[in-house]
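Engineer: Have a look; sequence and predicted model below, questions after that.
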Amino acid sequence: MNKRTLPRLAGVLLLGAALGISGCSTITGSSGYGTRTSYAIEQDTRIARALWDSIRTDESLDGTHINVDVYNGFVLLTGQAGSDAQKSRAGELAKNLHGVRHLSNELSIGPNSSTQQRLQDTWITSRVKTRLTTSNHIDSDRIRVLTENGTVYLMGLVRYSEADYLVRLVSQTSGVDRIVKAFEYLNG
């Protein structure tokens, strides 16, 4: 393994653990408004894999910590880049992929977050998902929750009133520094 592979492999393993703990991998199972089709889920998976492969093999992005999430063609980039050029490059790679409907490039410029911070973020995500799952106001399968450096990112297909409810719910969770809505809004 070279110097680039080991940190990326560690990041992939940590991401896999975070997804398993937080329940982010549960994206189907509900029916009715606001749910995605199997085709949309397959396309999101295709986009995420293609983007991740592009980021991983682009030497100009060495040393970055970039998370990729896709929900209904909306791409969210979180993590850290060492420069504005690296942030822009990651955004370009996303925009050039077929099927990307919207990009939220939330990469911060600075050093990569520590393992301790990533574990804290996983813990915050778990608590938010638990609150969401026990709520009777919205189907938690329609919402994706991610946390990076104390910022909670919310994705999904929601009504404006549901987004407001979700922000109130998340803001009551300790450890949350900021909330970013990366929703696709439904009429009504």
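Structural biologist: On my side now, so go ahead. Here the structure is a predicted model, which is why all the values come from computation and not from measurement. Numbering: from 1, shown residues only.

Engineer: C-alpha only now, for contacts and for neighbours.
Structural biologist: Fine.

Engineer: so who does the residue nearest the centre of the chain touch?
Structural biologist: By Cα atoms, centre = their mean, the mean C-alpha position of the chain lies nearest to D69, the distance being 4.2 Å. Counting by Cα atoms under 8 Å, 6 or more residues apart in numbering, D69 touches A48, V75, L76, L77.

Engineer: take the one below as the second:
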Amino acid sequence: MTFSVNRLAGACLLAAAAGAGLSACVPLAIVGGAAGAGTLVLTSERRSNETQTADNTIEQNAQQSVINALAGRGHVTVTSYYRKVLLTGEVPTEQDRQLVESVVKGTPSVTSIVNELAVMPNSGPTQRSNDTYITGKVKARFLDANGVPTRAIRVVTERGSTYLMGRLTAQEMAVATEVARQTAGVQRVVRVIDLIADPAGGSVSPAASPASAATGAVAPVTGEAAPGVVTQPVVQTTVQEARPPIEVQTLPPAK
């Protein structure tokens, strides 16, 4: 029953998204790290109630602190997953960019920060509406894709760049990446992913993920052809030096 409802929801959202064309080139970047193994359920939330509460609290507290610090400047979105914070949006100066990161760094329970803020004028209502539309299309296609744990992935889109956050197996990450890359309007896919062991047995190191995605060893996605890929590095800062740093990798162009 759950599967049928998911497919129906995906179909409805996809119908609303129909009519848009594919982007010609979708760059791809990866920010990943290793996490412990565990039993996985495809459609379930992988965070404990405690972790979900911590993420919600981080987002609320950090967002308010950023608003107070910028005093009306910029447009910043704070997204937390497993206490790892992604910063997206626009700020007017490099000093503001560093200020936001510093403020969020001081938020209790934050373990690391991926700072994707751009120094540029704020995006307008049309751009933000389009980003929301793209995010909805990606989520809808996840619902209808085989092998994507929809409730274990956070999706954020800023100025056509779609960010995927979560704890996934290498196969799940590869499939989710291909689905996002093939979604109309997506200009770049950035993965902020912790790799976990496959429940079928065996573990996968972060170093294995670029090869699996680059060679196309993923479940087929129907309906749209994969666009070309131009790699784009992601720069991030590790907040707590006591924790293993997040490994930053770039992928070669997809064939």
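Structural biologist: Alright, I've got the coordinates. These numbers come from a predicted model, not from an experiment.

Engineer: quick one on the thing from earlier: most neighbours of all the contacts of D69 of structure 1, which one?
Structural biologist: Among the contacts of D69 of structure 1, V75 has the most neighbours (other Cα atoms under 10 Å), with 26 neighbours.

Engineer: Now the residue mapped onto G73 of structure 1 from structure 2. Nearest residue, chain neighbours left out?
Structural biologist: By TM-score structural alignment, G73 of structure 1 lines up with R83 in structure 2. Excluding the flanking residues, the one nearest R83 of structure 2 by Cα to Cα, 6 or more residues apart in numbering is V110, at 5.1 Å.

Engineer: just the strands in structure 1 please.
Structural biologist: Using DSSP state E, the strands of structure 1 run over 65-71, 74-81, 102-105, 108-109, 143-148, 151-158, 178-185.

Engineer: Adding distance to T122 of structure 1, write the ones you listed out as JSON lines.
Structural biologist: JSON lines is the format used below for the strands of structure 1 (distance: least, Cα to Cα, whole Å):
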{"stretch": "strand 65-71", "distance to T122 of structure 1": "13"}
{"stretch": "strand 74-81", "distance to T122 of structure 1": "13"}
{"stretch": "strand 102-105", "distance to T122 of structure 1": "20"}
{"stretch": "strand 108-109", "distance to T122 of structure 1": "18"}
{"stretch": "strand 143-148", "distance to T122 of structure 1": "7"}
{"stretch": "strand 151-158", "distance to T122 of structure 1": "10"}
{"stretch": "strand 178-185", "distance to T122 of structure 1": "15"}
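
Engineer: picking that back up, just to check, the residue nearest to R83 of structure 2 is in contact with L86?
Structural biologist: No: contact criterion Cα atoms under 8 Å: V110 of structure 2 and L86 do not qualify, at 10.6 Å.

Engineer: and the lengthiest helix in structure 2 with strand 84-91, angle?
Structural biologist: The residue-count maximum for a helix in structure 2 (DSSP state H) belongs to helix 49-70. Angle, helix 49-70 of structure 2 to strand 84-91, by axes from the mean of the first three to the mean of the last three Cα atoms, to 10 degrees: 30 degrees.

Engineer: got the buried residues for helix 49-70 of structure 2?
Structural biologist: Q52, A54, D55, N56, T57, I58, E59, A62, Q63, S65, V66, L70 (16 or more other Cα atoms under 10 Å).

Engineer: that older thread, ok now do the match of G73 of structure 1, which residues does it touch?
Structural biologist: So R83 of structure 2 contacts T51, A54, D55, I58, S109, V110, T111, S112 (Cα under 8 Å, 6+ apart).

Engineer: Kindly recompute the last result at 7 Å.
Structural biologist: A54, D55, S109, V110, T111 (Cα atoms under 7 Å, 6 or more residues apart in numbering).

Engineer: Please produce a markdown table containing the residues you listed, extended by distance to S4 of structure 2.
Structural biologist: Shown next, in a markdown table, are the contacts of R83 of structure 2 (distance: Cα to Cα, whole Å):
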| residue | distance to S4 of structure 2 |
| --- | --- |
| A54 | 32 |
| D55 | 30 |
| S109 | 38 |
| V110 | 37 |
| T111 | 38 |
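
Engineer: Across to structure 1, which of these hold up?
Structural biologist: Here is what carries over to structure 1 from the contacts of R83 of structure 2, by both residues aligned by TM-score structural alignment, their matches' Cα atoms under 7 Å: D55, S109, V110, T111.

Engineer: Which ones among those lie within helices?
Structural biologist: Per DSSP H, the kept ones among the contacts of R83 of structure 2 map to helices at D55.
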